[in-house]
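Trainee: need a structure here:
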Amino acid sequence: MNILITGVTSGFGKQIAVDCIKNGFTVIGTGRRQNKLDELKNELGDNFIPLCFDIGDISATKMALQTLPNDILANIDVLINNAGLALGLESADKADISDWQAMINTNTLGLVNITHEILPFMVAKNDGYVINISSTAGNYPYFGANVYGATKAFVTQFSLNLRADLIGKKVRVTNIEPGLCGGTEFSNVRFHGDDDRAGKVYENVEFIRPEDISNMVLWLINQPKHININRLEVMPTAQTFAGLTVVKDL
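Mentor: A predicted model of the protein is given here:
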């Protein structure tokens, strides 16, 4: 089985790649950090094919995929759209526009770019699976999630619309929507390298880990092909839906 995973240099993507290789699959892993991809190649061996490019760049995406052997590119069984990031937690009026643009480029445009390239091959062979990593931030608002939450809402709705478009074809689509997750670079990136601030997010919380998400992905892949899991929303037990805040004039 050939599995294409975006954003494999850390977090969910890295863990999913490691576990897929352990299960005997061939993994094509994308990322923007060549040194991290080289480390993974050394760790995972011949069944790992690294591709270094920015998925937000459609030309770079096309060029990178064209380096794959035709028998692999035309036979990708599973596409896991994992690459994504959050930047900043300021209110919308104080946010950095470059942060907004970076999130849109990766979380939305990047996912669209890679899906548009791979999906026709799946439809042509009438077999395939697209697994998108969204977020509960796409379902429930929280302070400072302005554009990040909006990009993840896009991912969720795009997944549902893919399911609608693919009716009658044997191509499955699942949207995974995790809540608070630790053990990744997510908050370190969000807070622009402020590791102390990032660490406080996870203090005294038994959060979701990359291994948990990877287990879900492997479970999905191993489901019978006549079953489609539309959505998986998952939170740590310590988390629940965002409360509605009312400010009163006193």
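Trainee: every contact and neighbour count from this point should use C-alpha atoms.
Mentor: Noted.
Trainee: count the neighbours of Leu218 for me.
Mentor: 14 (other C-alpha atoms under 10 Å).
Trainee: now do the contacts for the closest residue to it other than its chain neighbours.
Mentor: For Leu218, the nearest residue in space outside its immediate sequence neighbours is Cys20; the separation is 7.5 Å by C-alpha to C-alpha, 6 or more residues apart in numbering. For Cys20, the contacting residues are 26-27, 218, by C-alpha atoms under 8 Å, 6 or more residues apart in numbering.
Trainee: show me what counts as buried in the host helix or strand of Cys20.
Mentor: Taking DSSP states H and E as the definition, one finds Cys20 inside helix 11-22. Applying a neighbour-count criterion of 16 or more other C-alpha atoms under 10 Å, one finds 11-21 buried in helix 11-22.
Trainee: I have a second one here; can you model it like the first so I can compare?
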Amino acid sequence: MSKLAVVTGASSGIGEATARRLAADGFEVVCAARRAERIEAVAAEIGGRAVVCDVTSADDVARLATEVGDRLDVLVNNAGGALGLAPAAETDVAHWRGMFESNVVGTLQVTQALLPALVASGAGTIVNVGSIAGRVAYEGGSGYVAAKHAVAALTETLRLELVDQPVRVEEIAPGMVRTEEFALTRFGGDQERADNVYAGVAEPLVAQDIADAIGWMVSRPAHVNIDLLVIKPRVQAAPHKVHRDA
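Mentor: Next comes the predicted model:
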């Protein structure tokens, strides 16, 4: 029987790349995301299953758990994202709420719903996709920084609380990753501002880099827990320190 994995936010970017990587590694992958057409296409290409799921919706998450069933080997909590880059004194509070709902509450709801199946597998793994923003603050990033710090705190707390259970709790914290939609979503569809994030950066990370790292994390022997993997492009020393070509 093939192992089963769930990847949230699997319709694009890191989530899609991770779903493809895990499928290539022999997992049956349940691809969960909000956009039906995108998620169905990805699932069809990798021989997985598509579940339309907004992780902020309790009803959607319950339906995802029903689709998964009684046993699950790997959960990758990837759904989330950033909204805006305004100073904290001027930021849109609705953006904060949106980021906490998707990054934090969504991760919690999905984990709660699927934890029994992860325990039942006898060797489950949870990988929460955090960010270096969850370790170091940067100007303009207050809401995203706060949300990803909360993801890091949730991950650490779960690890403490589940230490007697056969479930690993891990976090991957990427730095600059150039994907099709992350910066575009942050800037409300403004392509020029999104492109400027990566201007002059010769080699930012790409989604496949993160997917490969997640594939490595979940393939370690069951007694090995990768608590935290921080992964950045060589030209990035910190969220606010990136070498750009002239």
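Trainee: out of the buried residues of helix 11-22 of the first structure, who's nearest Gly199 of the first structure?
Mentor: Comparing the buried residues of helix 11-22 of the first structure against Gly199 of the first structure with C-alpha to C-alpha places Gly11 closest, at 15.2 Å.
Trainee: map that closest one across to the second structure for me.
Mentor: Counting by TM-score structural alignment, Gly11 of the first structure corresponds to Gly13 in the second structure.
Trainee: touching, that match and Glu180? I think so.
Mentor: Yes: assessed by C-alpha atoms under 8 Å, Gly13 of the second structure is found in contact with Glu180 at 6.4 Å.
Trainee: TSV for the contacts of Cys20 of the first structure, including distance to Ala137 of the first structure and secondary structure?
Mentor: Converted to TSV, these look like this (distance: C-alpha to C-alpha, whole Å; DSSP: H, G, I helix; E, B strand; the rest coil):
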residue	distance to Ala137 of the first structure	secondary structure
Thr26	31	strand
Val27	28	strand
Leu218	23	helix
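Trainee: and those residues, which is closest to Asn113 of the first structure?
Mentor: Proximity of these to Asn113 of the first structure, judged by C-alpha to C-alpha, is greatest for Val27, which lies at 19.0 Å.
Trainee: how far away is the counterpart of that closest one in the second structure from Tyr198 of the second structure?
Mentor: Taking TM-score structural alignment as the criterion, the aligned counterpart of Val27 of the first structure in the second structure is Val29. The span separating Val29 of the second structure from Tyr198 of the second structure equals 31 Å under the rule C-alpha to C-alpha, to the nearest Å.
Trainee: more neighbours: these two, which one.
Mentor: Ranked by neighbour count (other C-alpha under 10 Å), Val29 of the second structure and Tyr198 place Val29 first, with 29 against 17.
Trainee: count the residues that sit near the closest residue to Glu177 of the first structure other than its chain neighbours.
Mentor: Of all residues not flanking Glu177 of the first structure in the chain, Ser135 sits nearest, at 4.0 Å (C-alpha to C-alpha, 6+ apart). Ser135 of the first structure is flanked by 25 other residues according to other C-alpha under 10 Å.
Trainee: Ser135 of the first structure contacts Cys181, doesn't it?
Mentor: No: between Ser135 of the first structure and Cys181 there is no contact, the gap being 10.1 Å when judged by C-alpha under 8 Å.
Trainee: dump the residue contacts of Asp190 of the second structure.
Mentor: Contacts here follow C-alpha under 8 Å, 6+ apart; on that basis Asp190 of the second structure touches Leu184.
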